[in-house]
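> what's the 3D shape of this:
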Amino acid sequence: MKDFLLFFVLIFIVLGCKNEPKKTSEVKTNEFAIVIHGGAGTILKKNMTPEKEQAYKTKLEEAIKVGYDILKNGGSSMDAVEKTIHVMENSPLFNAGKGAVFTNEETNELDASIMTGNDLNAGAVAGVKDVKNPISLARKIMENSPHVMLSGKGASVFAKEKGLEIVNPSYFYTENRFNSLQRVKEKMKAELDHDGKTAFYDAEIKDSKFGTVGCVALDKNGNITAGTSTGGITNKRWNRIGDSPIIGAGTYANNKTCGVSSTGWGEYFIRLNVAHDISALMEYKNLSLKDATKEVIQQKLTKIGGDGGVIAIDKNGNMVFEFNTAGMYRASMNDKGELGVKIYKE
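Down below sits the predicted model:
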């Protein structure tokens, strides 16, 4: 009888172990690594021309190689993240910097953040209209001020004092983004519902792709940096701010665990503190990066109706892309120089 009971106890233990999430690996996968995203959303191959698809892939490759070269030559993950994001901020393809979407007032309001995992230092900026590269302003705030986040006119004054490149707001105008705003405004002419919104407006936000850009890098010294930059969502009002400049929601880095950059419907990412939650699951539950990102994006975020995804690198150089949308503009490079550039869900 005792042997019979022991048999079932052993079976229970074995089955239970199979269902346990994978624990954090202590094996060094990559000495250094870098991942980037250019937004996640309803990105379908049937809606993409071959020319446009190639344009995105070319720009993603250009951007990530900038950061890779810095890391390969012994540079810091912070430099790699900043310079890589510059390439995407300077491109009209992405909803950040030059390609930022328009607000309801037909202006562009830019947000960005950066965080370093060795000291948990961070900088962020929200609602600036004349700084060419918001990610550089976020870094300046982190390194040259006692604050974490600055916004609006004050942030622009700080940027000028620190010698960052200031541009006329017209620099951010692109016809494609302006036309997108006009389409949304036409739909907004529908009768308002009792919440002061329209079903058309909600559908436009849900169905549009989120072009936020981000980068996470691990350097040869074992330091992780994460950065995110965005123009927000089309037709945003009242100086709306999403998750991108929120440390712990849109961006997080900790050398003990991982670095994360988010993209998607920001309000949901803020409510779940998505980027930090992934790190917390690794630290407190000892989950692997893959399992932690999957639990947050595919379970927690989906449960409350959130769309989007994350890119992440853990302290051992493991790289992850996790998203619950049709696609994500993304790329990765490891310490062997192996490049991967993808757009659609596989």
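> CA only for contacts and neighbour counts going forward, please
OK.
> neighbouring contacts of the helix of greatest length in the chain?
Longest helix in the chain by number of residues, with DSSP state H as the criterion: helix 50-72. With Cα atoms under 8 Å, 6 or more residues apart in numbering as the test, helix 50-72 has contacts from 32-36, 38, 76-77, 79-81, 83-85, 87-88, 93, 218-220, 329-333, 335, 337, 341-343.
> one more to line up against the first:
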Amino acid sequence: MFKPALIIHGGAGSIHRSNLPPHLYAKYHTSLQTYLRDTHTLLNTGTPALDAAVHAVSAMEDDPLFNCGRGSVFTRSGTIEMEASIMVTSLHPDHQNPQFVKRGVGVMGLKKVRHPIQLARECLLRYESGACGFEGSMHSQLNGEFVEGFAEDWGVEVMDPEWFFTMKRWEEHLRGLCPSSSSSPSSSSSLNGFSNGSSGGFSLESEGGEYLSQGTVGCVCLDQWGNLAVATSTGGLTNKWPGRIGDTPTLGAGFWAETFDKPFSSDTSVDSDVECDGYVLVGEKVGTKRAVAVSGTGNGDSFLRTAAARTACAMLRFDGGVLSLGDAVAAVAGPGGELQRSAGGRWGSGEGEGGIIGIEVVGAGEGDGGWGRVVFDFNCGGMWRAWVEDDVERIMVFREPY
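Presented below is the predicted three-dimensional model:
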């Protein structure tokens, strides 16, 4: 009934042509193109949105180019603490099937799970199973060793710490500890010269001056049954304090999905089909369902302070039929938007920088089919994104083609 659509993001921030030479751009382009095509094929062959989104993010968690999974950044103590989240909604919910029920779960403080997004998925599905004990909990956020302890029992792969170590991230960690020193500290316990525990006090480029991905990764999918899923994963901020929880596992901050009834501006009954804002009013219907899902990437604390993901969706839900999701995302994450304004006088330090991707289901009356309108916006140098809409494949990092 619905034409599948998807969009992937691979981080946003201070990305410029000066730190993104052609050979490095080609690496990101190749990775994103591969994950986009694989995920699009799954959607077109009947894979549910939830499984397709998890597939895309799992692939990125294995790719050291991105700040998640194996490419995660280090905390100031030299440890890895990963976060991930999943949320689903549907235009035609089937309450007997957990993949069609609106629900969201975030997991955080993970140190050994190879694919944090798969652990988030298991938490979502096992909550819906209604099993006794933990598997019947209603928790939307789960932290650290407790939830990681279930991973192997649930068939989620765990790895030794060495799996997550990459030299580029380690060198970045050391430079962050001593931003003013020409020599690197001998171990992660050397905190001399450490400025603020964030990415704002030192270069986020490699020794060769090349861009190193800092942002969260994510995927939003619409499947052929009208189900939307958003999957998001990150290693957090470089040299964050251990125990820091960001926007990625926090509902409404770094991710959101919901379905709602969208009334038309007129309550006049009609006897024939009327088109309004791309939707069809059939017979006596006075409204139609709409579904949206979004995923954010960038300075997570700013997303938390502004409840960025839910704010964008709420603008659409309660606007009285004026805005599109693209308008709402631009108002939050675009240039001069709410994220940027939240930084105040600190704008330019990295605070407030980021972007949002999403899908809005268009043309979906009750019993009718529809399609997904892909949207995105960002307020910083660039945002890695790859999407398919109307069977057209696009991969970009800047506002203009590379």
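> re earlier: so which of the contacts of helix 50-72 of the first structure belong to strands?
33-36, 38, 218, 329-333, 341-343 (DSSP state E).
> and which of the residues you listed is nearest Asn121 of the first structure?
Here the nearest of these to Asn121 of the first structure, counting by Cα to Cα, is Leu218; it sits at 15.7 Å.
> that older thread, any chance of the ones in strands among the contacts of helix 50-72 of the first structure in TSV, with neighbour count and distance to Tyr68 of the first structure too?
TSV is the format used below for those (neighbours: other Cα atoms under 10 Å; distance: Cα to Cα, whole Å):
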residue	neighbour count	distance to Tyr68 of the first structure
Ala33	30	7
Ile34	34	7
Val35	31	9
Ile36	33	11
Gly38	30	17
Leu218	35	10
Tyr329	25	18
Arg330	26	15
Ala331	24	11
Ser332	27	9
Met333	23	7
Val341	18	14
Lys342	17	17
Ile343	21	20
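> which two in those residues are spaced the farthest apart?
Top of the distance list for these (Cα to Cα): Leu218 and Ile343, 22.7 Å.
> which residues of the first structure fall in strands?
So, for the first structure - with DSSP E - the strands run 33-41, 110-116, 121-128, 149-151, 213-218, 224-230, 251-253, 258-264, 308-314, 319-323, 327-333, 339-344.
> distance of the aligned residue in the second structure for Glu161 of the first structure from Leu119 of the second structure?
Correspondence of Glu161 of the first structure to the second structure, assessed by TM-score structural alignment: Asp153. Remark: distance between Asp153 of the second structure and Leu119 of the second structure (Cα to Cα, to the nearest Å) = 11 Å.
> the two: who's more crowded?
Leu119 (28 against 9; other Cα atoms under 10 Å).
> so how far is Met188 of the first structure from the alignment partner in the first structure of that one?
Aligned by TM-score structural alignment, Leu119 of the second structure pairs with Leu137 of the first structure. For Leu137 of the first structure, the distance to Met188 of the first structure equals 34 Å [Cα to Cα].
> and if you look at Ile85 of the first structure?
The value you get for Ile85 of the first structure to Met188 of the first structure, if Cα to Cα is used, is 33 Å.
> which residues are in contact with stretch 383-402 of the second structure?
5-13, 15, 29, 32-33, 36, 40, 354-355, 372-374, 381-382.
> can you turn the buried part of those residues into a PyMOL selection?
Selection of buried members from the contacts of stretch 383-402 of the second structure for PyMOL, criterion 16 or more other Cα atoms under 10 Å:
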select buried, resi 5+6+7+8+9+10+11+12+13+15+29+32+33+36+40+354+355+372+373+374+381+382
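> the closest residue to Pro242 of the second structure other than its chain neighbours: neighbouring residues, count only.
Nearest residue to Pro242 of the second structure, sequence neighbours excluded (Cα to Cα, 6 or more residues apart in numbering): Thr75, at 5.9 Å. Summarising burial for Thr75 of the second structure: neighbours were counted as other Cα under 10 Å, giving 23.
> give the contact list for Thr75 of the second structure.
Glu81, His173, Leu237, Thr238, Asn239, Lys240, Trp241, Pro242.
> nearest residue to the aligned residue in the first structure for the third one in space, please, no chain neighbours.
Taking TM-score structural alignment for the superposition, Leu237 of the second structure sits opposite Ile233 in the first structure. With sequence-adjacent residues excluded and distances taken as Cα to Cα, 6+ apart, Ile233 of the first structure is closest to Val101, at 6.5 Å.
> surely that neighbour touches Phe178?
Yes: counting by Cα atoms under 8 Å, Phe178 is a contact partner of Val101 of the first structure at 7.3 Å.
> the two - which one has more neighbours?
Val101 (33 against 18).
> the more buried one maps to what in the second structure?
Per TM-score structural alignment, Val101 of the first structure is aligned with Val73.
> quick revisit: where in the second structure does the longest helix of the first structure align, residue-wise?
Per TM-score structural alignment, the counterpart of helix 50-72 of the first structure in the second structure is residues 22-44.
> the matching stretch vs the first structure, average offset?
Compared with the first structure after fitting, stretch 22-44 of the second structure has a mean deviation of 0.8 Å; criterion: mean Cα distance after the TM-score superposition for the first structure.
> which residue packs closest to Met315 of the second structure, ignoring adjacent ones?
Ala328 (6.1 Å).
> report how many residues lie close to Trp42 of the first structure.
Careful, residue 42 of the first structure is Thr; it's not Trp. Neighbours around Thr42 of the first structure, by other Cα under 10 Å: 18.
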